[in-house]
Each structure stands twice: as C-alpha cells, then as structure tokens.
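J.: Model the structure of this input:
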Amino acid sequence: MGLKAALSKPFAAYVVWRINRWKNNAVAAQQEVLHHLVAEAGNTAFGKDHHFEQIRNYKDFKKHVPVRDYEELRPYIDRVVAGEADVLWKGKPAYFAKTSGTTSGAKYIPISKESMPEHIKAARNALLTYIHETGNADFVNGKMIFLQGSPVLTKKNGINVGRLSGIVANLVPAYLQKNRLPSYQTNCIEDWEEKVDAIVAETIDQNMTLISGIPPWVQMYFDRLTEKSDGKKIKDIFKNFELFVYGGVNYEPYRAKIENSIGKKIDAIETYPASEGFIAYQDSQHDKSLLLLVQAGIFYEFIPASEYYNENPSRLSLEEVELDTNYALILNTNAGLWGYSIGDTIKFVSKNPYKIMVTGRIKHYISAFGEHVIGEEVEQSLLSVANELGVGITEFTVAPQVNPEAGELPYHEWFIEFSAPPADLSAFSKKVDQALQKKNIYYFDLIEGKILQPLVIRSLQKDAFVTYMRAEGKLGGQNKVPRLSNDRKIADGLIHLTRKI
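T.: From the prediction side, this is the model:
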C-alpha cells in the first residue's frame, strides 16, 4: 500500500465521524443553514426586496420568498451578470457556471466563494466514505480520469465563466494533480470525438484506477479503448481499475453495457452534483440511494410533484417529507439562489438518515392525455423487461404521437438503440407496455378505454443518439438525452435514424 492510500484511511475515518454528526441531526442542521443563509444575505438587494429582516423561521421564509425557476429569477441574475454586487448574495460571484437554457439561450448560475468549496468537499467526501466503508484505498495511488468539459474559462464583467466540470478542473486539490488525467492540453479540446480519441491515446498505457464521468460518454471512451486495443475488455487494458464514479443520469439503463465493456462488475459511486450545488452522493456500496447533504450551504424545500403546477402547491421542509413520494426539489443556496426550482424530482427512501433517489425532471414527462408518465416509471418498465429477456439497451427516449396515421389511436412512441436487440420486437413492446400499465394507473385507464393504443417501439441504428447529439451540437461533456418529452422535437430528429427490421 502506498503512502497516499495509507494516509487516506485515518483521514476517511475522521471525515465520516464528522459526517455522522450532521447526518444524525439533519433537521437541526437544515434549520441552522436557513438561519445562516438569511442572515448572510440580509443586506443584499434580494434580501431587502423580500424582507429578510422579518424572517425568523421557515413559515416566515415561505411567506416572503416565492418559488421561482431560472427565468423568473433572471431579473436579479442579469444584474449579477452585469457586474452589480450584493444582489443575490454578498459581493460578486467567484464564477458563473454556464449551462444550456431551454427557453432563452445560455443560463449563468452564480457560484460564490462560499459555495465552490462545497462542490470540492462533497466530491472528496464521496471517495473518503467509500474508503472508510470498504477499506479499499489502493486506487488513490493510481491514475484517475475525470471525463469533463473544457477547463478554459472566459470572463464576463470580470467574473470567470465556464462549465461546472471545467471550473472544478481548475480546483482539483494539489494531492490529486499528479494522479489526474487527461492532460490540461487534451482537456481543452472542444470537439468531443477528437477529445475522446486524444484521451484514449493518453491513457491506454497508464495505470488507470478510477474513472469518472456521465455514463453515455464514459461508454464512448470505453468503446474507443476497445477498438484501439483489438477488442480487449477494459479490465484487461486497465488491470487495476477499481472504481467508477458517475452522475448526471440514471445509471441503470447503462449498467449492463458498461459492465460488459469492463468485463466484470466493479464498485461504483453515484453522485448528484449540479451547477446550483452538490446535492447528494451514494455513501454505501450496499445501498444505491443517495445521502442528502444537509450541511453543504443549501436549504432544501420540497413540493409534491403532483401539486407542482397548482396555483398554491404545498411547500415542505425536510422534517415534513414522506417516504416514496415524488417531490420537485427547491434550493436556497449560499450562492444566492432563493426558492430556486432546479427542475429535478426526487423521492425519499429513508428518513434516518435522509436518503433520496432521483426520479426524473419535473418538465420531462408525457401527459398528452392526462397520464403524467414520469421518467422513473418508463425506466423501470423498460429495464425490468430487458433484464428478464436478456435485451441490451444503449440509449432511449419517449415522446407522444398525438397525430398518428388516419384510423390509428394515438400512442407513446419509444426510440430505442439496442446493444442486444430482442428476438421479437412486437412481443417485447407488448411486455414493456404491460409493465408501464402496472406502474401508472392513468396510462392503464387510457389503454383500457381505447383512448391510446399500446406503445410503439422504433429500433434505431447503431450510434443514432451520438449522431443526433452531434447534429444538435451537444455531444459529450455534461449534455444528456432527455428520457421523456411532451413534444416531438427529439422524436422528429431521430425518426430518420430508425433501423429497418
């Protein structure tokens, strides 16, 4: 065991001891965070506009601070981007994380000098928690790769701007710098396919022990490695590869293919980072749920997903949540996001400690006929049948077809790229449809009532989603294909890539 590995174990034990202190007192920790945030931002423009001086508790907070999405909070954010200080948080942001907006171009998410360390600490603690639980620390002596966006930052009125992963790349602790790949020069390559090829060339002969990234782009990296090494499995290329760290999407649809590429099962850690804050991470190899980070500069609120579009939905603090209920996640952060609807839905699977599963996006659903089918239902229905029949899924997305050919009932149209296709696509489709009916009573009623016909699956050509994302200028990095859409934009972009059966 190397020196780093040996030193990491007592440090991991200390960090886990500190984590347990707030993990076992989560409600009290959240109350402290709320009071601290309100006190720190009292003299900002937002704090004055929303009477922070009158806020004594969560009830007061809800009275004065409405829930907003990015567009509704944008008048304040635009003032911050223009260079004004003390608007949403004291002073000016340390960075802007630039993300893709859905309605009006780029979004600029402020990151403060108080919030940035929480991103670094959470990523570090996810690894230390793993070390403490498993006793496995050897990976820290090998090479680690983080598939991420370019670390090149630009300036916006004197403030550094970049993708979150690119910002974080500039802040990797010194003790990891020598172990980290790819090189800075390679990481700066903007074209994703060119970048992956360069990463393969740089890493194929290295002692890679930890690999991290969004699963579909990690799969692309694995595919290129296998091609370059005449068909070898990843375990034979990187003999000491021990840990896979991922986030951004549900891993389950990718698990089988990634494990097949590796050639063995491997320990994995799921993380839940966002530009708005690092929200949760998997803290046990025996439990796939994520530990909610209640003392990381974020005060959380939860709106039942079923009420989200109501005029006055319920708005709950941590101590009020129930298990197995889908909630829209609302953030209040030490970067100045207030009542901020991040767009994700989660559910609690434990309240002692508070642990969550990410279930989808509040705007990513299908409800063309009132069925309100969500991502979790679609993923579980598909994967349960695929696993039963030995079918491999590379990627998929679902959209409504509300204007079918004359004489046909409307239906849900599934676009699936198979790595191992079903022997009988019609029988496979029928079983997936039946599984979805069991998951969603409204969908069942629409099928039974002959309002909808059973779902239709379109089998796509190999690399169809890569082709689509390339055409959209969204290949690689932090970009992800939405599982569900309530419109036809993605579907219409994929229809010409359908594979002939």
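
J.: CA atoms for contacts and neighbours, from now on please.
T.: OK.

J.: how close does Asn187 sit to Arg224?
T.: Distance of Asn187 to Arg224, computed by CA to CA, to the nearest Å: 17 Å.

J.: Of those two, which one has the most company?
T.: Neighbours of Asn187 and Arg224, each counted by other CA atoms under 10 Å, are more numerous for Asn187; the result is 23 against 18.

J.: Who are the contact partners of the more buried one?
T.: By CA atoms under 8 Å, 6 or more residues apart in numbering, the residues touching Asn187 are Gln148, Gly149, Ser150, Pro151, Lys195.

J.: repeat that for 10 Å
T.: Asn187 makes contact with 146-152, 166, 169, 181, 195-196, 198-199 under the criterion CA atoms under 10 Å, 6 or more residues apart in numbering.

J.: again with Phe302
T.: 308, 314-318, 320-321, 326-331, 341, 345-347 are the contacts of Phe302 under CA under 10 Å, 6+ apart.

J.: Would you double-check that it falls in a strand?
T.: Yes: for Phe302, which was evaluated using DSSP: H, G, I helix; E, B strand; the rest coil, the result is membership in a strand.

J.: Longest helix in the protein, please.
T.: helix 3-23 (DSSP state H).

J.: what packs against the next helix or strand after that one?
T.: Under the assignment DSSP states H and E, the closest C-terminal helix or strand after helix 3-23 is helix 26-40. Identification of packing neighbours for helix 26-40 by 3 or more CA pairs under 10 Å, 6 or more residues apart in numbering; DSSP states H and E yields helix 3-23, helix 45-49, helix 58-64, strand 298-304, strand 327-333.

J.: Next, the second sequence, to be compared with the first:
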Amino acid sequence: MSIKSIAAKVFAKHIRNKINKWASNPEATQKKVFKELLEKAKNTQFGLDHHFTEINSYKEFASKVPVRDYEELKMYVDKMVAGEENILWPGKPLYYAKTSGTTSGAKYIPLTKESMPTHINAARNAILCYIAETGKSKFVDGKMIFLQGSPELTDKNGVKLGRLSGIVAHFVPSYLQKNRLPSLKTNCIEDWETKVDAIVGETKEEDMTVISGIPSWVQMYFEKLQQTTGKKVGDLFKNFDLFIYGGVNYEPYRAKFENLIGRKVDSIELYPASEGFFAFQDKQGDKGMLLQLDSGIFYEFIKSEEFFQDNPIRLTIGEVEVGVNYVMIVSTTAGLWGYNLGDTVQFTSVKPYKLIVSGRIKHFISAFGEHVIAKEVEQAMQEATSKTSSRITEFTVAPQITPDGQELPYHEWFIEFEKEPEDLQKFSEILDRSMQDQNSYYLDLIDGKILQQLKIKKIPENGFQQYMKSIGKLGGQNKLPRLSNDRKIAEILEKL
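T.: Alright, predicted model coming up:
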C-alpha cells in the first residue's frame, strides 16, 4: 500500500468525523448558515433592497425575500455581468458558470470565493466517505477520468466565464493532477464525438481506477472503448472499481453499464449544480444522498403539489417529511436568495437528512391530471428491465392527447433498447402496472377509461444521440428530459 493510499485513509476518517458532527445537529447548523449569509450580504444591493438589517428570524426573511427563479433574479445578475460590484454578494464573483436557460437564454450563475470551495470539498468528501466506509483506497494510485466540459474560460467584464465542470477542472488538487485524465489539450476539444475518440486514445492503455461523469455520456465513452479494443471495459481496466456520477438517475443505465463493464463496480451518486453542490451518497447501501447543511447553503422546501398556488408554505429543514415531493429553494454564499432550482426532491431519511432527486418541477406529465414525475418513470423502467433481462440505452416519455381514430389517449414511451425484451407486450405491461402502483391518479385514469395502457415507440440505435446533436446538446453536462408535458421532443423522435 502506497503512502498516498495510507494518508487517504487517515484523512478520510478525520473528514467523516467532521461530517458526523454537523449532520447530527441539522437545525443548529442551518441556523448558523442562515445568520452568516444575512450578515455577510446586508450591505449589498440585494440586502439593502430587502432590508436584511431588519431581519431577525426566518419568518421575517420569508416575508421579505420571495421565491424567485433565474428569470426573476435576472435584473440583479445583469448588473453583475455588466461589471457592477456588491449586487447579490460582496465584491465581484470569481466566475460565472454559463448554463442553458429557458426564456432568458443563457444563464450566468455566480461563483464566489466563498462558494467555490464548497463545490470542491463536497466532491472530495464524497470520495473520502467512501474510503472511510469501505476501507478501499488503492484506487488513489491509479488513473482517474472526469468526463466534463472544456476548461477553457472567457472573460466577462473582468470575471472568468465557462461551464461549471470546466471551472472545477482548474481546482483539481495537486496530489491528483498526475493521476488525472484526459490531458488539457483533449479536455479543451469542443466537439463531443471528437473529444470522446481522443479520450479513448489517451486512456485505453492506462490503469483506470475511477471514472466519473453523467451516465449517458460515460456510456458513450464505454461503447467507444469496446468498439476500439474489442474488450469489456472491466477487462481493459482491471482495477476499475469506482464509478462516480451525477445529473441523472443511474438505475435505468445500470444493467447496460454492467454489461459493458463485464462486472459490478461500486458507485457514488453526487448532486452538483452550478448553483451549489447540494448532496452526495455517503454510504454504499443507502441510495439517499446526504444533504450538505454546512456548505454555505440555506435550504427551504415547498411541497410540489402546492408550488403553483398563491403563497405556498415554505418549510425549513426541521419541518420536512420522508417521502414527500418538494421543490428545493436555496440561498447561498454565491448570492442566490430564495432561489428556485427547479429540482424536486424526496427525503429518504431525516436522521440524518438524506434525499433523492425526484425530477424537475417543469418536467412532468399531467396532461390529464396524473402528476407523473421522473422518479416514477425511472422506477417503472428499472422494474421492467430487471424482470425481462432487457437493457436500455435511453428513454423519454410524452403524452399522446389526440391519437388517431377512436383510440383513448395514452402515455408514449420512446425507448432505445440495447437488448430488447423477448416479449415487448409483457415489458409494456410491467411498465404500466408499476406506474399504476406508484401513481394513484394514473391508476384512476386507466380504471376510468380516460387513458389506455402506455405504448412503446422503439428508437433506432444512436437515435437519442442524433436528437441531442440536432439541438446542439451532445455530451458535456447536457441531459435528456425524462418527461415532457407536450410533444416537442416526441415529434422529432417520431421522424427518426
């Protein structure tokens, strides 16, 4: 065992103990974060506009600071991007993370000297918790790859601008630099397909021990490796034992990954975003991710079913319940205040606070009042693939409101199979039964003959890659929506 491996175990135990301290005192930890945020930002334009100096309780904060999404906060962000200081947070940001927007086009999410370390530390701590739990640390001596966006940055009125994953690449600890792949030159390639080919060329002869990225794009890397070498990924990288991922649920991909690898490997789920690093999986047997309560982020939660009502009730950490779907709201050391991420979460535990990402508040199907969320379709897919020994590459779901003839409406599942089930009708029935078991509204619509059983549209090989490429979102941190409440995606997929 190397010195680095031994040191990693010692450090991992130290970090695990620190995490346990704040995780066992959640409400006190959040109150401390709340007070520090208000004190730090009281003299910013936002703090003055919202009378931070008069706020002495959370109740007063909620009355003075409304819940906003990016579009509603944009008037402040625009001033920052124009070069003004002390707008949402003291001084100027260190970076802007550029992401795809909705009605506002590109979004510029500020990263500050206070918020940036929390992104780095959370990613590090996820790995250290894994070491502390399993005792496995040999992987630190091998090569690690992080599939990410280009680290090249541009300047925006004196502030560096780039993709979050590219910004984070500049903060990889020095002790990992020698182990890290791909090279800077390769990482800077913008075209995703060209980049993946270059990464395959650089890594196929290396001792890869840790691989990280969004599952859909890591899958593409694995497929290219197999095509190039003719070997399973696990045979090519004999010491590859840890997959780190975030962005989408891994479970629909798990069967295909294990087939590509040739064996099972440990995995760690992360919940990072440009707005903050919110949670990570700290135990292998637990799918819930530990909410980062001590990372300069103050959390609020609104029940999803109430979110679009006038003045919905805002809850703090001590008021949430297990199994309820919440929209997560954050205030952060990057200067986001009462900020609606657009994500929905469900708590799996409150001692300590652990959650799963259940979907997006704007990504759902409720064309008939069924309120279907991503977690439900992903669980249904997992059940169907496991019970039929099939494997999928990707899928998405949309409502068919006006079918031909006298047919009842239905949910249409667009699925690209890597291995088709022997009986597609049985597969479809398992999917539909799972949806009925999980969602009582959907069950009532089926029983009431408002909807018929779901239908499957098979997508040809690489069809979803073609779709993502056609909209300029192939690779990087881009993700395919699991659900749409319209047929904009479906209409393109129908033509493949």
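
J.: Could I get the TM-score for this pair?
T.: Aligned and superposed, the two chains score 0.99 in TM-score terms (TM-score structural alignment, normalised by the length of the second structure); 496 aligned residues with a CA RMSD of 0.9 Å.

J.: can you tell which of the helices and strands packed on helix 26-40 of the first structure is closest to Thr103 of the first structure?
T.: Each of those has some distance to Thr103 of the first structure by CA to CA; the shortest is strand 327-333, at 19.7 Å.

J.: Let me know the angle separating the closest one from strand 298-304.
T.: Taking axes from the mean of the first three to the mean of the last three CA atoms, to 10 degrees, strand 327-333 of the first structure and strand 298-304 form an angle of 160 degrees between their directions.

J.: picking that back up, who wins for proximity to Asp283 of the first structure among the helices and strands packed on helix 26-40 of the first structure?
T.: helix 3-23 (9.8 Å).

J.: Once aligned, what mean separation remains between that closest one and the second structure?
T.: After superposition onto the second structure, helix 3-23 of the first structure lies on average 1.0 Å away from the residues it aligns with, using mean CA distance after the TM-score superposition for the first structure.

J.: any idea which residue sits dead centre in the first structure?
T.: To find the centre residue of the first structure, average its C-alpha atoms and take the closest one (CA atoms, centre = their mean): that gives Gly248, at 2.4 Å.

J.: Now it: closest residue in space that isn't a chain neighbour?
T.: The shortest distance from Gly248 of the first structure to any non-neighbouring residue, by CA to CA, 6 or more residues apart in numbering, is to Ile214 (5.9 Å).

J.: same deal with Pro304 of the first structure?
T.: Nearest in space to Pro304 of the first structure, with sequence neighbours left out and distances taken as CA to CA, 6+ apart, is Tyr327 at 4.3 Å.

J.: So what's the residue count around Pro10 of the first structure?
T.: Neighbourhood size, Pro10 of the first structure [other CA under 10 Å]: 14.

J.: From Arg458 of the first structure, how far out is it?
T.: 53 Å.

J.: again, but for Gly277 of the first structure
T.: Applying CA to CA, one obtains 37 Å for the distance of Gly277 of the first structure from Arg458 of the first structure.

J.: neighbour-wise, which of these two wins?
T.: Each of Gly277 of the first structure and Arg458 had its neighbours counted (other CA under 10 Å), and the higher figure belongs to Gly277 (25 against 21).

J.: Now do the helices in the stretch 151-300 of the first structure.
T.: Counting by DSSP state H, counting those that start in this stretch, the segments of the stretch 151-300 of the first structure that form helices are 164-169, 174-177, 184-187, 192-203, 215-228, 234-237, 252-262.

J.: Let me know which of the ones you listed is the nearest to Lys480 of the first structure.
T.: helix 215-228 (8.3 Å).

J.: If we go by neighbour counts, what in that closest one is buried?
T.: In terms of neighbour count (16 or more other CA atoms under 10 Å), helix 215-228 of the first structure has its buried residues at Pro215, Pro216, Trp217, Val218, Gln219, Met220, Tyr221, Phe222, Asp223, Arg224, Leu225, Thr226.

J.: which helices and strands does that helix pack with?
T.: Taking 3+ CA pairs under 10 Å, 6+ apart as the contact definition, the neighbouring helices and strands of helix 215-228 of the first structure are helix 192-203, strand 208-213, helix 234-237, strand 243-247, helix 252-262, strand 392-401, helix 464-471.

J.: want to try JSON lines for these, with distance to Val385 of the first structure and mean neighbour count as columns?
T.: As requested, these are exported to JSON lines (distance: least, CA to CA, whole Å; neighbours: other CA atoms under 10 Å):
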{"stretch": "helix 192-203", "distance to Val385 of the first structure": "33", "mean neighbour count": "18"}
{"stretch": "strand 208-213", "distance to Val385 of the first structure": "27", "mean neighbour count": "21"}
{"stretch": "helix 234-237", "distance to Val385 of the first structure": "27", "mean neighbour count": "18"}
{"stretch": "strand 243-247", "distance to Val385 of the first structure": "24", "mean neighbour count": "20"}
{"stretch": "helix 252-262", "distance to Val385 of the first structure": "12", "mean neighbour count": "18"}
{"stretch": "strand 392-401", "distance to Val385 of the first structure": "10", "mean neighbour count": "22"}
{"stretch": "helix 464-471", "distance to Val385 of the first structure": "22", "mean neighbour count": "18"}
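
J.: Just tell me which of the ones you listed ends up closest to Tyr272 of the first structure.
T.: Evaluated over these, closeness to Tyr272 of the first structure peaks at strand 243-247, with 5.8 Å, by CA to CA.

J.: So what touches that closest one?
T.: Contacts of strand 243-247 of the first structure with the rest of the structure, by CA under 10 Å, 6+ apart, involve 123, 126-127, 130, 136, 139, 144-147, 208-215, 218, 266-274, 281-282, 478.
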